[in-house]
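In: when you get a sec, could you give me coordinates for this:
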Amino acid sequence: MKTVYNPQHAGHAATHEFFRGRLVPAFEIPARADYVLKAVQAAALGEVLAPVDHGLAPLERVHAPAYLRFLRGAHAEWRALGGEGDAFPAVWPVRSLRSDVEPQSFAARMGLYSMDSGTPLTAGAWEAAYWGAQATLSGLEIALGDERRAYVLTRPPGHHAGADFFGGYCFINNAAVAAQAARDAGLQRVAILDVDYHHGNGTQAIFYERADVFYASLHGDPQTEYPFFLGHADERGAGAGLGFNANEPLAAGSSNEAWFAALERLLGRLQVFAPELLIVSLGVDTYGGDPISHFKLDRPEFAALGERLAAFGAPRTLFLQEGGYATEAIGLNVVAVLQGFERGLGRAGSR
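Out: Below you'll find the model as predicted:
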């Protein structure tokens, strides 16, 4: 399996973040991708490629142009105002406050275009996120070609980013960019399976009223787990999209047996949908040693996940890196999924 690697990720290097109201050392750091790259190369999974620039237009198919303009220039504006280091939002237009007018104040616009205070806006955030989207589009081209599968190694992750806001470490929603680009390339049915510990609120919201992209997520219960305000089981889509959104929230500390049972329920739904492309938002923060998550998967389970995804039999599969914050373990966990997937394809081919 070919890997598309985004070397620009390293420019997004936060030192601290706010985690549930406390200032703590950042969890989403460059070493995450470094460990994965090292593990991918050691496992000899396949060629590692650099991304090709597809420009801004595919991002604008998913994200509001005003949001992208803000994001491109935000850190430079912060520095011009005398700000030092990373910028954090501090005020939000909640409930009765207006969000339809873009304020002149930088602090107000930071709040307008964000969902939390836990996502540092660094000097390299835009370049890292932009090239992450380009890596995603490059990986999609591979998956739509003769290879039929690819893995995109990038950070920051993407699935919390909405059409016009960042948050949850995410700035550009890579899964949404890939799904929309696949539709624009002529595919009729695209599925996104999100196995990150945290619900992909941004991805769900982008496709919630559409029947051409099925979003399915297995995650920690939002009653206690981030992002808290989306990801409940009764969120099934709306309008034309009713029935094309499926959530399987599980209580923190749930067993691996419960996790795989939920996975089977989602795959059953996706089997009926019969996607031409399966996009996997591959978060491995479901690992038992993850510092901010509370499931119990380990390398044997990650390998089993990969094998099960191969057995699902999607004509084309694109893996996109999302979460995973046990830094030294992330590479081995990702490789376990990808190797399991390749083994599963080999068994299918031998039958």
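
In: use CA for all of it now, contacts and neighbours both
Out: OK.

In: quick one: the helices in the stretch 101-250 of the chain?
Out: Listed in chain order, the helices of the stretch 101-250 of the chain (DSSP state H, counting those that start in this stretch) span residues 106-112, 125-144, 174-184, 201-207.

In: okay, the ones you listed, which one's buried deepest?
Out: helix 125-144 (a mean of 26; mean count of other C-alpha atoms under 10 Å).

In: which strands and helices sit next to that one?
Out: strand 2-5, strand 149-153, helix 174-184, strand 317-321 (3 or more C-alpha pairs under 8 Å, 6 or more residues apart in numbering; DSSP states H and E).

In: mind checking which of the ones you listed is nearest Ala66?
Out: Go through the helices and strands packed on helix 125-144 one by one with C-alpha to C-alpha and the one that ends up closest to Ala66 is helix 174-184, at 16.7 Å.

In: ok, residues contacting that closest one?
Out: Contacts to helix 174-184, defined as C-alpha atoms under 8 Å, 6 or more residues apart in numbering, come from residues 58-59, 61-62, 132-133, 136-137, 140, 157-159, 189-192, 203, 206, 213, 279, 281, 320.

In: can you do 7 Å?
Out: By C-alpha atoms under 7 Å, 6 or more residues apart in numbering, the residues outside helix 174-184 that reach it are 58-59, 62, 133, 136-137, 140, 158-159, 190, 203, 279, 281.

In: next, the buried residues of the longest strand along the chain.
Out: Looking across the chain with DSSP state E, the single longest strand is strand 213-220. Judged by neighbour count using 16 or more other C-alpha atoms under 10 Å, the buried positions of strand 213-220 are Val213, Phe214, Tyr215, Ala216, Ser217, Leu218, His219, Gly220.

In: same check on stretch 20-36?
Out: Counting neighbours by 16+ other C-alpha under 10 Å, stretch 20-36 gives Ala26, Phe27, Glu28, Ile29, Pro30, Ala31, Arg32, Ala33, Asp34, Tyr35, Val36 as buried.

In: surely the fifth one and Ala13 touch.
Out: Yes: with contacts counted by C-alpha atoms under 7 Å, Pro30 reaches Ala13, the gap being 6.2 Å.

In: coming back round to it: how distant is the longest strand of the chain from the center of its chain?
Out: 11 Å (C-alpha atoms, centre = their mean, to the nearest Å).

In: also this sequence, please, to line up against the first:
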Amino acid sequence: MKLVFDEAQKRHDPKFFLSSGASKPNPEVPRRADILLAAGLDAGLELEVPRDYGLDPAASVHSPEYLDFLQNIFARWSRIEGASAEVVPNVHPDRRDGDYPASAVGQAGYHVADTSAPINAETFGSALRSAHSAAHAAELILSGHPAAYALCRPPGHHAFRDLAGGFCFLNNSAIAAQRLRRDHDRVAIIDVDLHHGNGTQGIFYARDDVLTVSLHADPVRFYPFFWGHASERGKDAGLGFNLNLPLPRHTADDGFLSALDRGLERVAAFAPGAIVIALGLDASEHDPFGGLAVTTAGFQRIGEHLARLERPAVIVQEGGYISEVLGQNLTSFLNGFTSVHRVVKNSRD
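Out: So this is what the prediction gives:
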């Protein structure tokens, strides 16, 4: 299996993070990529640098207004007298249908949901190359590869069509799914991150061609709070094409896998031509966010269960923060997945 990654994805090095009222160092650091890259290579994957796809992958799921904002906001922000070193919003609208502000401060509040996605001079370039990794992995599938792993850093599943948040700027899983739609009538995204993939859900919520399934810690008292509840089933044409499986805090291997199997039953009923696995390793019992309790052996079992779908698969890296077992968890997942994965049919729908 190919591992798709570009060193330019490490240039984004955020510093600010406000969590539960406390200022902390931002945990979405470049060293995450080093650990995950080494782990992927340990699992026998072959590194491939993505080609430059320009804005096309991002523009397939994000608004032009938002992409213009991401490209230019740091330079504009830096011209404010006494501006902070990173773009961090201090005001937010109470709805999305109000007037669009002209000021950098107003636009930052409109397009950035929280304080965990600070923007610096390198942010857009790194996020774009991360999106290119997702797009390239999807292109590998379309060219006949049974599976590919996109080491996407920064991650993406909290990014909506026009909104950053949760360390995410461009929605890599959505980008991969949209690219797979070129050859497949139906694509499913299975998100196994600690946190709900609220941005991914939002992008596809009214669509019936992309099924979104998310397992995550119950948001009633956990980020992202406002999304990820079991009652969210989609709307309009997408009604019934979104499945959330919120889990009690500290759910361990057996509970996680039981919920995953319920999600995979829904995916099987959808009969997708290809799948995207939004892989969060922050469900680990040792992850600093501490929401769930999946073991290293549990990640191997998760990989095995997902592989039994027997569909061409793009694995997109989402969360998973630095602990003594971060790399081991990725290697375990990949070993489990590759040991079982077989594509029965890899052709156009």
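
In: where does the TM-score land?
Out: Laid over one another, the chains give 0.95 as their TM-score (TM-score structural alignment, normalised by the length of structure 2), with 343 aligned residues with a C-alpha RMSD of 1.6 Å.

In: between the contacts of helix 174-184 of structure 1, which is closest to Glu257 of structure 1?
Out: Distance to Glu257 of structure 1 across the contacts of helix 174-184 of structure 1 (C-alpha to C-alpha) is lowest for Ser281, with 20.7 Å.

In: map the closest one across to structure 2 for me.
Out: Taking TM-score structural alignment for the superposition, Ser281 of structure 1 sits opposite Ala278 in structure 2.

In: please confirm that that match is located within a strand.
Out: Yes: membership of Ala278 of structure 2 in a strand is supported by DSSP: H, G, I helix; E, B strand; the rest coil.

In: show me what contacts it?
Out: If a contact means C-alpha under 7 Å, 6+ apart, then Ala278 of structure 2 has Ser173, Ile189, Ile190, Asp191, Val192, Ile315, Val316, Gln317, Glu318 as its contacts.

In: one step back: matching residues in structure 2 for the longest strand of structure 1?
Out: Strand 213-220 of structure 1 corresponds to residues 210-217 in structure 2, going by TM-score structural alignment.

In: mean deviation of the matching stretch from structure 1?
Out: By mean C-alpha distance after the TM-score superposition for structure 1, the fitted stretch 210-217 of structure 2 averages 0.2 Å away from its aligned residues in structure 1.

In: do the same with stretch 131-138 of structure 2
Out: Taken over the aligned residues, the distance from stretch 131-138 of structure 2 to structure 1 averages 0.7 Å (mean C-alpha distance after the TM-score superposition for structure 1).

In: where in structure 1 does that stretch fall?
Out: Residues 133-140 of structure 1 are where stretch 131-138 of structure 2 aligns, with TM-score structural alignment as the criterion.

In: so how far is that stretch from its chain's centroid?
Out: Here stretch 133-140 of structure 1 shows a centroid-to-chain-centroid distance of 13 Å under the convention C-alpha atoms, centre = their mean.

In: not counting that stretch itself, show me its contacts.
Out: Stretch 133-140 of structure 1 is contacted by residues 4-6, 51-54, 150-152, 172, 174, 178, 318 when judged by C-alpha under 7 Å, 6+ apart.

In: do that again at 6 Å, thanks
Out: Stretch 133-140 of structure 1 is contacted from outside by Val4, Asn6, Pro51, Val52, Asp53, Ala150, Val152, Asn174, using C-alpha atoms under 6 Å, 6 or more residues apart in numbering.

In: not counting residues beside it along the chain, what's closest to the counterpart of Arg299 of structure 1 in structure 2?
Out: Here Arg299 of structure 1 is matched to Thr296 in structure 2, going by TM-score structural alignment. Of all residues beyond its chain neighbours, the one nearest Thr296 of structure 2 is Asn329 (5.0 Å), with distances taken as C-alpha to C-alpha, 6 or more residues apart in numbering.

In: assign that neighbour to helix, strand or coil.
Out: Asn329 of structure 2 ends up helix, using three-state DSSP.

In: which position in structure 1 pairs with it?
Out: Using TM-score structural alignment, the partner of Asn329 of structure 2 in structure 1 is Asn333.

In: how about Arg262 of structure 2?
Out: Alignment of Arg262 of structure 2 against structure 1 is given by TM-score structural alignment, with Arg265 as its counterpart.

In: what helix or strand is its match on?
Out: Arg265 of structure 1 is part of helix 256-273 when elements are defined by DSSP states H and E.

In: and Leu281 of structure 2, how far from Gly199 of structure 2?
Out: From Leu281 of structure 2 across to Gly199 of structure 2, the span is 18 Å (C-alpha to C-alpha, to the nearest Å).

In: er, Glu232 of structure 2 I mean
Out: As for Glu232 of structure 2, its distance to Gly199 of structure 2 is 13 Å (criterion: C-alpha to C-alpha).

In: which residue lies farthest from the center of structure 2?
Out: Most distant from the centre of structure 2: Glu81, at 34.6 Å, with distances by C-alpha atoms, centre = their mean.

In: what's the closest non-adjacent residue to the aligned partner of Pro246 of structure 2 in structure 1?
Out: Under the alignment by TM-score structural alignment, Pro246 of structure 2 pairs with Pro249 in structure 1. The shortest distance from Pro249 of structure 1 to any residue that is not its chain neighbour, by C-alpha to C-alpha, 6+ apart, is 4.5 Å, and that residue is Asp221.
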